[in-house]
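In: here is my input; please provide its structure:
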Amino acid sequence: MRSTHTPPTAVSSRPARTLAAWAQALPLTTVFALFFLIPLALVLMVSFWDYSQYQLLPDFTFKNYVAVFEGCLSGPELCTTLKTYLSTFKFCLLVWGLTLVIGFTVSYFLAFHVKSSSMQVILFVLCTIPFWTSNVIRMIAWVPLLGRNGLVNGVLVSSGAVDEPVDWLLFSDFSVVLAFVHLFTTFMIVPIFNSMMRIDRSLIEAANDSGASDWQTLWNVIVPLCRTGIIIGSIFVITIVMGDFVTIGVMGGQQIASIGKIIQVQTSYLQFPLAAANAVVLLAIVLMIIWALTRMVDIRKEL
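Out: Modelled structure (predicted):
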């Protein structure tokens, strides 16, 4: 009977490989801990503190979480918190649907209708141009277009389409959704385009040779193979919209409520523990949404 014998060099090299692996992971781990885990732990800790008009009072109390959901179980009407979350979810759903349609259409055109690789790169770079300027500047650019005396209303009135300027174009739900779509569609285009470029073109040819129509090929071949990109883009868009307060504040004329806006207002009034409690609740809801989305596809396996 022959016995297996592990060479001493193999055994002695394992600690060295383990140490090298830890050394390689240390910089990223340090950055992750300093800029994510520690601030998150501080927010969670402060959410249980008390506060007065002028100072924070280190304590362990649930009064901030009780204040977040105050009135939610006392009557038939929705409390302020639930109304605010419903408003935020409404914007999330609208922006997600519009960015998905636009992002998928643009990505499909770039991936399957633009044959030249250089032209694909040029057009793809054009899609990223909005990132070269500030979000606030891009939002403010809509004001002279959508205002009561803006370009759009001027065209509508001069053409006879309306008798007087339309008020709902600016500082309304419409302007907020428009700004969100303008700002965040690129977050949907990039991952979907990346997924489409990885599709084996022979699968498209096989579907066409089997007699499948363009719509059947799109729905049964391309869309399933783009699930990873769709899920990643959805996570980007939903998480950004859920916590946004700048876009809603600027384009909504400070008149539209969102959970991010509430947190910003509470912070401005130095109600840090209450704002931290709202932030923890928002984080929990966003994490549940991300968990539900990642159940649809194994991102780590398909990337």
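In: drop to CA atoms for contacts and neighbour counts, all remaining ones
Out: OK.
In: next, the buried residues of the helix or strand where residue 260 lies.
Out: In the assignment (DSSP states H and E), residue 260 maps to helix 259-268. Neighbour counts over helix 259-268 (16 or more other Cα atoms under 10 Å) mark 259, 260, 261, 262, 263, 264, 266 as buried.
In: other SSEs contacting it?
Out: helix 80-108, helix 227-243, helix 246-251, helix 272-294 (3 or more Cα pairs under 8 Å, 6 or more residues apart in numbering; DSSP states H and E).
In: try 6 Å
Out: Where contact means 3 or more Cα pairs under 6 Å, 6 or more residues apart in numbering; DSSP states H and E, helix 259-268 is not packed against any helix or strand.
In: ok, and what's touching that helix?
Out: 84, 243, 244, 245, 275 (Cα atoms under 6 Å, 6 or more residues apart in numbering).
In: the structure of the following sequence is requested for comparison with the preceding one:
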Amino acid sequence: MVTVRFIGAGDPQKRWMRRPLPSWLPPYLQAAPLWLILGFFLALPLAMIVTVSFWDYDFAQMYPGFLTMNYTETLGSWVTWKTYLNTLKYAAIVWAITLVIGFWVAYFLAFHIRSAAMQMVLFLVCTVPFMTSNIIRMISWIPVLGRNGLVNGALIAAHIVPQPIEWLLYSDFAVVLAMVHLYTLFMVTPIFNTLMRIDRALIEAARDAGASAWQILVNVILPLARPGMAIGTIFVVTLVMADFSTVQVMSGGQSASVALMMKNEMSLLQYPAAAANAVILLIVVLSLVAAILRGVDIRKEL
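Out: Next up, the predicted model:
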């Protein structure tokens, strides 16, 4: 005799019977925390900056509205264009120097140091300066480059120059030198990571085929290192474009950058004008990053 049991609506087992979730829903639930974080800490502040950039203001307060005055005044001023060109000049010079230094440091660590333990030790030595504040590392150049600093003292003592060199400090040279010191590691790290991923069999095959060391470097290593160089370029360029303290201190107030201009506007309570400059700077930086990503695919390095 067969007993058939019907599960009614009031049966306790009914509560354990759950309908499966739609197949499209789990990915969205997994990404929801990240979207909330990015929305609150990235999208919302950007939206506020864009909104404020269209407001009016005076010496005391801001007035909500939709005015293009801040953008027309910013883009219509030759001083602003000159400041942007000066900032791009710093970014280009610092990028070129850090790229050369960063590649050769990473190349030495990846191909000339055989022991993995020694590679890590030397790489950690490169990171030691980053255990102190950027401001401290920047200011430390002042007693080195000053009129009575270590460099001028050594040059005069060696009878190389008759009197102190004035342009070592409070000049574009000092700004570039300090930025290179601050941001070189941001170029070394991604390039070193890329070089360590290169299959050594490719280099051995090129060497067996009769390629010289220079040909291996140009035709094998450099093309494979492009993703790391692109990532380092993004890091360095964005950091230089947003740096105002180095420009202010190391130039002695004789030079300017977009970030320093925004800092001065905020100190004068000109927040809408500073917001408009921030939006323009963001567009410029994103355009540079987009150009880099268009030429190099960095997804495999992320």
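In: hang on, the earlier thing: just curious, which of the buried residues of helix 259-268 of the first structure is nearest to residue 169 of the first structure?
Out: residue 261 (21.1 Å; Cα to Cα).
In: please report how far the closest one lies from residue 142 of the first structure.
Out: 21 Å (Cα to Cα, to the nearest Å).
In: swap in residue 267 of the first structure?
Out: 28 Å.
In: same thing with residue 260 of the first structure?
Out: From residue 260 of the first structure to residue 142 of the first structure the distance is 22 Å (Cα to Cα).
In: and what of residue 17 of the first structure?
Out: From residue 17 of the first structure to residue 142 of the first structure the distance is 56 Å (Cα to Cα).
In: and what of residue 128 of the first structure?
Out: 19 Å.
In: neighbour-wise, which of these two wins?
Out: Using other Cα atoms under 10 Å, the more surrounded residue of residue 128 of the first structure and residue 142 is residue 142, with 18 against 14.
In: separation between that one and residue 179 of the first structure?
Out: 8 Å.
In: now do residue 282 of the first structure
Out: 22 Å.
In: with residue 42 of the first structure instead?
Out: Counting by Cα to Cα, the gap from residue 42 of the first structure to residue 179 of the first structure is 32 Å.
In: ok, these two, which is more surrounded?
Out: residue 179 (22 against 11).
In: on the three-state scheme, that one is what?
Out: Secondary structure state of residue 179 of the first structure, per DSSP: H, G, I helix; E, B strand; the rest coil, is helix.
In: so what corresponds to it in the second structure?
Out: Matched to the second structure by TM-score structural alignment, residue 179 of the first structure sits across from residue 178.
In: which residue is the nearest non-sequential neighbour of that match?
Out: residue 138 (5.9 Å; Cα to Cα, 6 or more residues apart in numbering).
In: can you give me the neighbour number for the alignment partner in the first structure of residue 35 of the second structure?
Out: Superposed on the first structure with TM-score structural alignment, residue 35 of the second structure falls opposite residue 29. If you count neighbours by other Cα under 10 Å, residue 29 of the first structure ends up with 12.
In: next one: residue 29 of the first structure from residue 290 of the first structure, what distance?
Out: Distance of residue 29 of the first structure to residue 290 of the first structure, computed by Cα to Cα: 22 Å.
In: what of residue 94 of the first structure?
Out: For residue 94 of the first structure, the distance to residue 290 of the first structure (Cα to Cα) stands at 18 Å.
In: these two: which has the busier surroundings?
Out: Counting neighbours by other Cα under 10 Å for residue 94 of the first structure and for residue 290 shows that residue 290 has the greater number, 18 against 15.
In: who wins for neighbours among the contacts of helix 259-268 of the first structure?
Out: Neighbour max across the contacts of helix 259-268 of the first structure (other Cα under 10 Å) = residue 275, 26 neighbours.
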